[in-house]
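>>> for reference, the sequence and a predicted model appear below.
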Amino acid sequence: MQQQALSATVAWVRLERAMAAFEADLRKRFGITGLQLQVLRICAERPQLPLAALRKALVMHPATLGQSIDELRRLDLVTVRTDPNDRRARLVGLTEKGTTLVGEAPSAGPVRLREVDHDIARLDRLKAALEDAIDLFGVGEWAPGR
């Protein structure tokens, strides 16, 4: 069991380091975070996405998403406007600059799962393994969306 635990830990560390290096590369090359790239890629799927739908898709605290959106607006990568059908709702859309960035940024990280065809059984195994990791690592009480 000790060897399997060590192997699992090494795999996790590799994933963690790969994601950190990816984040650093995004910051250096494009001035955005992985979360911001996810927002941009999801917005690229729909021309005017309700902010509430984006928050639900990302299982994210409103303040965290709001800060990310504000930074993307400052960088002129997205626009945010009031929904003409519901004055309380806000719609997020890509700018031309945002569309260009989405085309140039690498397709990596979790949002890649939405863009590239994968074996459904493999995705099911990944989901189960990640849910299992939450339990095995003992961090379930801090996991959102449960």
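Arrived safely, thanks for sending. Numbers count the residues shown, from 1 in each chain.
>>> drop to CA atoms for contacts and neighbour counts, all remaining ones
Will do.
>>> for the protein, longest strand please?
Of all the segments of type strand in the chain, defined by DSSP state E, the longest one is strand 86-94.
>>> next up, a second structure to put side by side with the first:
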Amino acid sequence: MQQQALTAMVAWMRLDTALKAFEASLKRDHKITALQLAVLHIVSERPHIPLAALRKALIAHPATLGQAIDDLRRKGLCQVRSNPEDRRARNVAITESGSELVAAVPLTGPMRLRDVEGEAERLVRLAPALGDAVELFGLAQWVGKQGR
């Protein structure tokens, strides 16, 4: 059991180190966060997505997502407009600069999974393995209600 635990710890540290290095390069090279990159990817695929749908897709706290989108808007990477069908709702759209940034950043992390071909079996195993990781590492209480 100890060897399996050590092997799992090393694998987690490898993943954690790679994610942190990627996030640091995003901040250094493109001045955005991983959450902001995820927003841009989703908005590039779903033009004029309602903010509520974006929040649900990303399992993000409203204030956290709001700050991320406000920063993207200030940088000219996305636009936020009132929804013509429901004036209380807001839609998010990517700008040309946002599309250029998405094209410039290597497709890395969870957003890459949708473009992975020929790996169906590995993807089927990945979701429960990541769920197990959250539980086994004692992190479930920090996931939030939507991620459970």
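Received the coordinates, thanks. Values in this document were obtained by computation on a predicted structure and should not be read as measured data.
>>> what's the average distance of the one helix or strand Q4 of the second structure maps to to the first structure?
Using DSSP states H and E, Q4 of the second structure maps to helix 2-30. Per the superposition on the first structure, helix 2-30 of the second structure and its aligned residues are separated by 0.6 Å on average (mean C-alpha distance after the TM-score superposition for the first structure).
>>> now do the next helix or strand after that helix against helix 2-30, angle only.
Under the assignment DSSP H and E, the closest C-terminal helix or strand after helix 2-30 of the second structure is helix 34-45. Orientation of helix 34-45 of the second structure against helix 2-30 (axes from the mean of the first three to the mean of the last three C-alpha atoms, to 10 degrees) gives an angle of 70 degrees.
>>> identify each buried residue in helix 34-45 of the second structure, please.
By 16 or more other C-alpha atoms under 10 Å, the buried positions in helix 34-45 of the second structure come out as 34-44.
>>> hmm, who's touching the longest strand of the first structure?
Outside of strand 86-94 of the first structure, the residues that reach it under the criterion C-alpha atoms under 8 Å, 6 or more residues apart in numbering are 40, 43-44, 46-52, 77-83.
>>> which of these count as buried?
Burial of the contacts of strand 86-94 of the first structure was assessed by neighbour count (16+ other C-alpha under 10 Å); the buried members are 40, 43-44, 48-51, 77-80, 83.
>>> how about those residues in TSV, adding secondary structure?
Formatted as TSV, those follow (DSSP: H, G, I helix; E, B strand; the rest coil):
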residue	secondary structure
L40	helix
C43	helix
A44	helix
Q48	coil
L49	strand
P50	strand
L51	helix
L77	coil
V78	strand
T79	strand
V80	strand
D83	strand
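>>> so which of the residues you listed is the closest to E115 of the first structure?
E115 of the first structure lies nearest to A44 out of these, by C-alpha to C-alpha, at 10.9 Å.
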